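Enquirer: only geometry, no sequence info:
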């Protein structure tokens, strides 16, 4: 029953933003017709001022909707359920909502080909990540929250109820709005498709999606095999992409965001690289946390230390010789 309730809730929570934005588009269309027929009152109503503000501030409107619908609503739900699981799921959904939001906003100006490519790629990225999330959670909705949130819950104790608002939700707003700014950039300029740079951006984004998919699938199958054999994992997974990178899934994810920023750069907005840069720096810290967690497992610590010495962190590269590293360690 809890799984069904969480699933229904997950589908209903974005409705406030969707309904508000749909109402805005309808009212804006009516407002445009009224202006054309000179039937707008000389003294506009407060509601008319709201629609006008929404029409002229697309990025600010996106932040307001995110703050109210995600930060506040998701936070309250998380407090009630004592689990902030929903933000992980919506990491895969919010970019899709943003790309359609920027494409349909009244101020949108864009090249149809570039917009279509980015929309399709964003959907493919979202489907891949959503599938991986639900597969990893065994198709359970809200069964558990991110282990990092659980660790922070223990760390902050009685203060966690208010700390979680800033550490989970406000921080996520900065990341997601910032990372998705290239979607705004490409929908604000009518620049023709660049055969070189737009094609390169498309290839980078596609490679990111493909690399992340295969890396996550290989890891998932390895974990499932261990569970089926009912054995305690003593060695590290060093097959497929994981032989050449300790975090190939992170590498694929970064390729996606940097490729998306390349689209923004191509239309003249170089600042779109700021989001992926900050995200990469934060992912470096997350990588550190993950590896520290691995080293805390006594039965895997030695093997993982050797894995660290012989295998690239993110970018897939040739594996170093274990024997050479062992000799270096002895000397």
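Expert: Nice, thanks for sending it over. None of these values were measured; they are calculated from a predicted model.
Enquirer: from here on, contacts and neighbour counts on C-alpha atoms
Expert: Will do.
Enquirer: what ranges do the strands span in the chain?
Expert: Remark: strands of the chain, listed N- to C-terminal, are 109-110, 188-189; assignment by DSSP state E.
Enquirer: and for residue 222, the neighbour number?
Expert: 17 (other C-alpha atoms under 10 Å).
Enquirer: and the gap between it and residue 233?
Expert: Here residue 222 is placed at a distance of 10 Å from residue 233 (C-alpha to C-alpha, to the nearest Å).
Enquirer: about what we covered before: CSV for the strands of the chain, including mean neighbour count and distance to residue 102?
Expert: Compiled in CSV, those are given as follows (neighbours: other C-alpha atoms under 10 Å; distance: least, C-alpha to C-alpha, whole Å):
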stretch, mean neighbour count, distance to residue 102
strand 109-110, 19, 9
strand 188-189, 18, 8
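Enquirer: also this one, for the comparison:
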């Protein structure tokens, strides 16, 4: 495909996802809630992968590989997030956005939902899934070792994210976990195994796409996703809320990697230093410049000879 044809393909995909988000915005007006958009995010990527498939002439093995990996990831994650939304209700992050715009600018729910949630989500979704769009464009070359390495990485990412989500769901359902911090399983090695798995999936899909000429530009997708997860709306916002509700989370943060799985720091490396006992503290110096304990000052007081008072207090301490 020529550059102009690729531009048309991406443009039509953008129009498609904007139209879908427009319909979901209308649904949010009825529900007075936008939180379900998180569950739509992965399904929207699958929609763009499906829409791209019949309009491109890329290598069939690569196209099917991208489509199946994206599909497995999207269906699993979309179902998980939508089920969580049905059970937990409105997400506090989105509620805060709506309330802030109402308080600061007097915006209606509909205006905030459209301009701050659904349109941005459509743009970010379209950009993030560049690998499954551009990776289907060019026929040559066929899938090589880089592409198959990407496929393995994507499978690992799907598994990592799935296990992390399952462990978190089980932890939340346990009444004994109230107020506690999940620090077992994958959560012992990274504070966000689901985010790390998500990034692995899309870096893997990028490697599959990168063997083609146009697919190399797809790096913008995983770069943006990784930035979002680690520096923007992922870790920062999530951990800010957890710190308020779980007292032990600060200690967990000190010993556990934020993103890339890594063995936790030993307890002695993260324990805050404690104040030295009073008995071990350095005794204060006396007026004569010696360092004696207070009890030793009494004999010296009995040997004092009368002297003229001075401006400095000389009365011994009791």
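Expert: Great, that's in hand. As the structure is a computational prediction, the values presented were derived from the model and not from experiment.
Enquirer: TM-score of the superposition?
Expert: Laid over one another, the chains give 0.77 as their TM-score (TM-score structural alignment, normalised by the length of structure 2), with 266 aligned residues with a C-alpha RMSD of 2.3 Å.
Enquirer: stretch 208-220 of structure 1 against structure 2, how far on average?
Expert: Its match in structure 2 and stretch 208-220 of structure 1 itself, once the structures are fitted together, sit a mean 0.4 Å apart by mean C-alpha distance after the TM-score superposition for structure 1.
Enquirer: where does that stretch end up in structure 2?
Expert: Using TM-score structural alignment, stretch 208-220 of structure 1 lines up with residues 157-169 of structure 2.
Enquirer: now do that stretch: everything it contacts.
Expert: 73, 76-77, 182, 185-187, 193-201 (C-alpha atoms under 8 Å, 6 or more residues apart in numbering).
Enquirer: likewise stretch 193-203 of structure 2?
Expert: 73, 129, 131, 150, 153-162, 164-165, 186-187, 221-222, 225-226, 229, 234, 259-261.
Enquirer: those, buried ones only, as a ChimeraX selection?
Expert: Per 16 or more other C-alpha atoms under 10 Å, the buried members of these correspond to this ChimeraX selection:
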select :73,129,131,150,153,154,155,156,157,158,159,160,161,162,164,165,186,187,221,222,225,226,229,234,259,261
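Enquirer: narrow the contacts of stretch 193-203 of structure 2 to those in helices?
Expert: Using DSSP state H, the subset of those located in helices is 73, 131, 150, 153-162, 164-165, 221-222, 225-226.
Enquirer: dump the strands of structure 1 to JSON lines, plus distance to residue 16 of structure 1.
Expert: Output for the strands of structure 1, formatted as JSON lines (distance: least, C-alpha to C-alpha, whole Å):
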{"stretch": "strand 109-110", "distance to residue 16 of structure 1": "26"}
{"stretch": "strand 188-189", "distance to residue 16 of structure 1": "25"}
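Enquirer: out of the ones you listed, which comes closest to residue 168 of structure 1?
Expert: With C-alpha to C-alpha, the closest approach to residue 168 of structure 1 among the strands of structure 1 belongs to strand 188-189: 30.0 Å.
Enquirer: can you check which part of structure 2 that closest one sits on?
Expert: The aligned range for strand 188-189 of structure 1 is 137-138, by TM-score structural alignment.
Enquirer: quick one: the matching stretch to chain centroid distance?
Expert: 32 Å (C-alpha atoms, centre = their mean, to the nearest Å).
Enquirer: stretch 167-178 of structure 1 now?
Expert: Worked out by C-alpha atoms, centre = their mean, stretch 167-178 of structure 1 lies 10 Å from the chain centre.
Enquirer: residues in structure 2 aligned with that stretch?
Expert: So stretch 167-178 of structure 1 sits over residues 116-127 in structure 2, by TM-score structural alignment.
Enquirer: name the residues of that stretch that are buried.
Expert: For stretch 116-127 of structure 2, by 16+ other C-alpha under 10 Å, it's 117-119, 121-122, 124-127.
Enquirer: which members of these are the farthest-apart pair?
Expert: 117 and 127 (15.5 Å).
Enquirer: what range in structure 2 matches stretch 15-29 of structure 1?
Expert: Stretch 15-29 of structure 1 maps onto no residues of structure 2, going by TM-score structural alignment.
Enquirer: identify the residues contacting that stretch?
Expert: Contacts for stretch 15-29 of structure 1 (C-alpha under 8 Å, 6+ apart): 51-52, 54-55, 65, 69, 105-106.
Enquirer: how about the contacts made by the residue nearest the centre of structure 1?
Expert: In structure 1, the centroid-proximal residue (C-alpha atoms, centre = their mean) is residue 91; its distance is 4.3 Å. When contacts are counted by C-alpha under 8 Å, 6+ apart, residue 91 of structure 1 is found next to residue 176.
Enquirer: could you find the counterpart of it in structure 2?
Expert: In structure 2, residue 91 of structure 1 lands on residue 41 (TM-score structural alignment).
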